[in-house]
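Novice: what shape does this take:
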Amino acid sequence: MRHIAWIAGAAAAALVAAGAITYASAENDGSATRVPAADSADAGFAQDMAVHHAQAVEMSFIVRDLTSDKDVRLLAYDITQTQAAQRGMLLGWLDLWGLPKTSSLPPMTWMGMGDMPPGKDGALMPGMATNTELRKLGSLKGKQAEILYLQLMTAHHKGGVHMAEGCVATCTVGPEKRLAQSMVDSQRSEIQLMAGMLKERGARPR
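Specialist: Alright, predicted model coming up:
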């Protein structure tokens, strides 16, 4: 698990500079140069979604070694590449803003959900898998690993879409709002794809 986390962390770190450059050059109306407040939706979304994405990358690395199914492995590869890149952009923006990579506030405070019960067993935000579920995924192989991965990732995407929609509605930085909208569109599409993949395996989303 530590090796997986190191790979994901290294990929994100390598993309921080690219994210910063993208952010700095993306806007001509001045919004890209405004520094959001530490308690803003822009900052909260970047901090929370970076954590959320890290787990999606971790789950995708886990399942890659548990199945030989080309469709599941391709999906896991796509999710790993996409979400590691997006995480790098989010962390790059936080670095540009001079804000910490993680928030001292409860998760989802920026969405008005900071008073929700603390996450259980490592599931810090809606849709995130618990530590027990991650251990179970790592113990399975073949079809059973595929099914659990698709179920966990479907729930994870639904939580991610909810968060991204919150940023689209409340964030003020143009590049970040557009990134959030791209997350909504791509993850909704992948939710539909995974529903079909689960059906092929005689299962359904949780």
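
Novice: only C-alpha atoms from now on, for both contacts and neighbour counts.
Specialist: Fine.

Novice: mind checking how far the residue most central in space within the chain is from residue 36?
Specialist: The centroid of the chain falls nearest to residue 53 when counting by CA atoms, centre = their mean (2.2 Å). For residue 53, the distance to residue 36 equals 21 Å [CA to CA, to the nearest Å].

Novice: hang on, the earlier thing: the residue nearest to the centre of the chain: what secondary structure?
Specialist: Here residue 53 is recorded as helix under DSSP: H, G, I helix; E, B strand; the rest coil.

Novice: could you find the closest non-adjacent residue to it?
Specialist: If you skip the residues right next to it in sequence, residue 53 has residue 83 as its closest partner in space, 5.7 Å away by CA to CA, 6 or more residues apart in numbering.

Novice: one more: residue 174?
Specialist: Excluding the flanking residues, the one nearest residue 174 by CA to CA, 6+ apart is residue 31, at 6.4 Å.

Novice: do the same with residue 15
Specialist: residue 88 (4.6 Å).

Novice: and that neighbour, how many neighbours?
Specialist: Burial measure for residue 88: 26 neighbouring residues, criterion other CA atoms under 10 Å.

Novice: and it, what does it touch?
Specialist: Counting by CA atoms under 8 Å, 6 or more residues apart in numbering, residue 88 touches 11, 12, 13, 14, 15, 16, 18, 19.

Novice: swap in 10 Å and give it another go.
Specialist: Taking CA atoms under 10 Å, 6 or more residues apart in numbering, we find residue 88 in contact with 9-20, 50, 53, 82, 94.

Novice: what is the neighbour count of the nearest residue to residue 66 once chain neighbours are set aside?
Specialist: Once flanking residues are discounted, residue 66 sits nearest to residue 141: 4.9 Å by CA to CA, 6+ apart. Here the number of neighbours of residue 141 (other CA under 10 Å) works out to 15.

Novice: which residues touch residue 141?
Specialist: Residue 141 touches 63, 65, 66, 67, 68, 147, counting by CA under 10 Å, 6+ apart.

Novice: which residue is the nearest non-sequential neighbour of the fourth one?
Specialist: Spelled out, it's residue 67. Of all residues not flanking residue 67 in the chain, residue 142 sits nearest, at 4.7 Å (CA to CA, 6+ apart).

Novice: and the one you found, how many residues sit next to it?
Specialist: 13.

Novice: one more sequence to fold, the one below, so I can look at both together:
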Amino acid sequence: MDKPAKKTLLAACAVLVLAAAAFLLLARDGTPGDTSPEAGFARDMATHHAQAVDMSFVIRDESQAREIRNLAFDIINTQSNQRGMFLGWLEQWGLTQAGDQPPMAWMSGHPHGGSAQAATGAGTMPGMASPQELARLKELKGAEAEVLFLQLMIRHHEGGVEMAEGVLKLSKRDEVVRMAQKIIQGQSGEIKLMTDLLRKRGAEPLPSILK
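Specialist: Next up, the predicted model:
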């Protein structure tokens, strides 16, 4: 092989190496890191959804009202599926289901449910029911259980909306943005439905945690 051909081959190889390196760098940089808003949102929302599913199973087994059982069924299915997607993202991104950061650290410097914590004493994620509230829900029967479930789930949904709105300010990643928008739309609609169901039972929602 003559010198011009060797130079051409070496130049081509160099271009390929640089292209491969650039591709790997972009792919790595394009994947959310362990402390990213996307990872924090996925982890926290998976935990948040798990509690909503648990509460919905409680009322589904207790209530005889068709509209309450249908609502519980919808929440169980929707939020179980979404939770699976959150955990799938983490696996796809090469991250563990539990990170080293405390809950809601991904929204550091942004409002993230201080009003919810004051209202519930539950600690970290907005809208979460306290252990005492969950125990009471399991003890109540009939209409009293339905009212408490609706009150707790409205506040829980408000927390979910707050978290989804928070990640929209911090992430431009397509699947995260689409999911956050879906959560805001779906849970806002269910908040209206549950408020109507409460009023039919002569009750009102707990004080809103949304600003």
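
Novice: which residue ranges of the first structure form strands?
Specialist: With DSSP state E, there are no strands along the first structure.

Novice: and the helices in it?
Specialist: Under the criterion DSSP state H, the first structure contains helices at 2-26, 41-64, 70-97, 131-139, 142-170, 174-200.

Novice: from the chain's centroid, how far away is the longest one?
Specialist: Just to be clear, that refers to helix 142-170 of the first structure. In terms of CA atoms, centre = their mean, to the nearest Å, the centre of helix 142-170 of the first structure is set 8 Å apart from its chain centre.

Novice: could you do stretch 26-41 of the second structure as well?
Specialist: Taking CA atoms, centre = their mean, one finds the center of stretch 26-41 of the second structure at 16 Å from the center of the full chain.

Novice: same thing with stretch 80-88 of the first structure?
Specialist: 8 Å.

Novice: that one aligns to what range in the second structure?
Specialist: Under TM-score structural alignment, stretch 80-88 of the first structure corresponds to residues 76-84 of the second structure.

Novice: and the matching stretch, what's buried?
Specialist: 76, 79, 80, 82, 83 (16 or more other CA atoms under 10 Å).

Novice: how about stretch 45-63 of the second structure?
Specialist: Within stretch 45-63 of the second structure, the residues scored as buried using 16+ other CA under 10 Å are 45-53, 55-60, 62-63.

Novice: what do you get for stretch 91-111 of the first structure?
Specialist: Per 16+ other CA under 10 Å, stretch 91-111 of the first structure contains these buried residues: 91-97, 99, 101-103, 106-111.

Novice: what's the answer for stretch 106-116 of the second structure, then?
Specialist: Those would be 106, 107, 112, 113, 114, 115, 116, for stretch 106-116 of the second structure by 16+ other CA under 10 Å.

Novice: residues touching that stretch, excluding its own?
Specialist: 35-41, 44, 104-105, 119-129, 155-156, 158-159, 162-163, 165-167, 169-170, 207-211.

Novice: now with 7 Å?
Specialist: Stretch 106-116 of the second structure has contacts (CA atoms under 7 Å, 6 or more residues apart in numbering) with 35, 36, 37, 40, 125, 126, 127, 166, 209.

Novice: hmm, which of the contacts of residue 88 of the first structure are the buried ones?
Specialist: 9, 11-13, 15-20, 50, 53, 82, 94.

Novice: can you redo those residues as JSON lines with distance to residue 197 of the first structure?
Specialist: Putting those into JSON lines (distance: CA to CA, whole Å) gives the following:
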{"residue": "9", "distance to residue 197 of the first structure": "29"}
{"residue": "11", "distance to residue 197 of the first structure": "28"}
{"residue": "12", "distance to residue 197 of the first structure": "29"}
{"residue": "13", "distance to residue 197 of the first structure": "32"}
{"residue": "15", "distance to residue 197 of the first structure": "31"}
{"residue": "16", "distance to residue 197 of the first structure": "33"}
{"residue": "17", "distance to residue 197 of the first structure": "36"}
{"residue": "18", "distance to residue 197 of the first structure": "34"}
{"residue": "19", "distance to residue 197 of the first structure": "32"}
{"residue": "20", "distance to residue 197 of the first structure": "36"}
{"residue": "50", "distance to residue 197 of the first structure": "27"}
{"residue": "53", "distance to residue 197 of the first structure": "22"}
{"residue": "82", "distance to residue 197 of the first structure": "20"}
{"residue": "94", "distance to residue 197 of the first structure": "36"}
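
Novice: tell me which of these is nearest to residue 136 of the first structure?
Specialist: When these are compared for distance to residue 136 of the first structure (CA to CA), residue 53 comes out closest, at 19.8 Å.

Novice: and the closest one, how far is that from residue 125 of the first structure?
Specialist: Applying CA to CA to residue 53 of the first structure and residue 125 of the first structure gives a distance of 11 Å.

Novice: and what of residue 103 of the first structure?
Specialist: Counting by CA to CA - residue 103 of the first structure and residue 125 of the first structure are separated by 13 Å.

Novice: and residue 99 of the first structure, by the same measure?
Specialist: Distance, residue 99 of the first structure to residue 125 of the first structure, using CA to CA: 21 Å.

Novice: give the equivalent position in the second structure for residue 141 of the first structure.
Specialist: When the second structure is aligned by TM-score structural alignment, residue 141 of the first structure is paired with residue 141.

Novice: how many neighbours does residue 8 of the second structure have?
Specialist: By other CA under 10 Å, the residues close to residue 8 of the second structure number 11.

Novice: in the first structure, what residue corresponds to it?
Specialist: Per TM-score structural alignment, residue 8 of the second structure is not aligned with anything.
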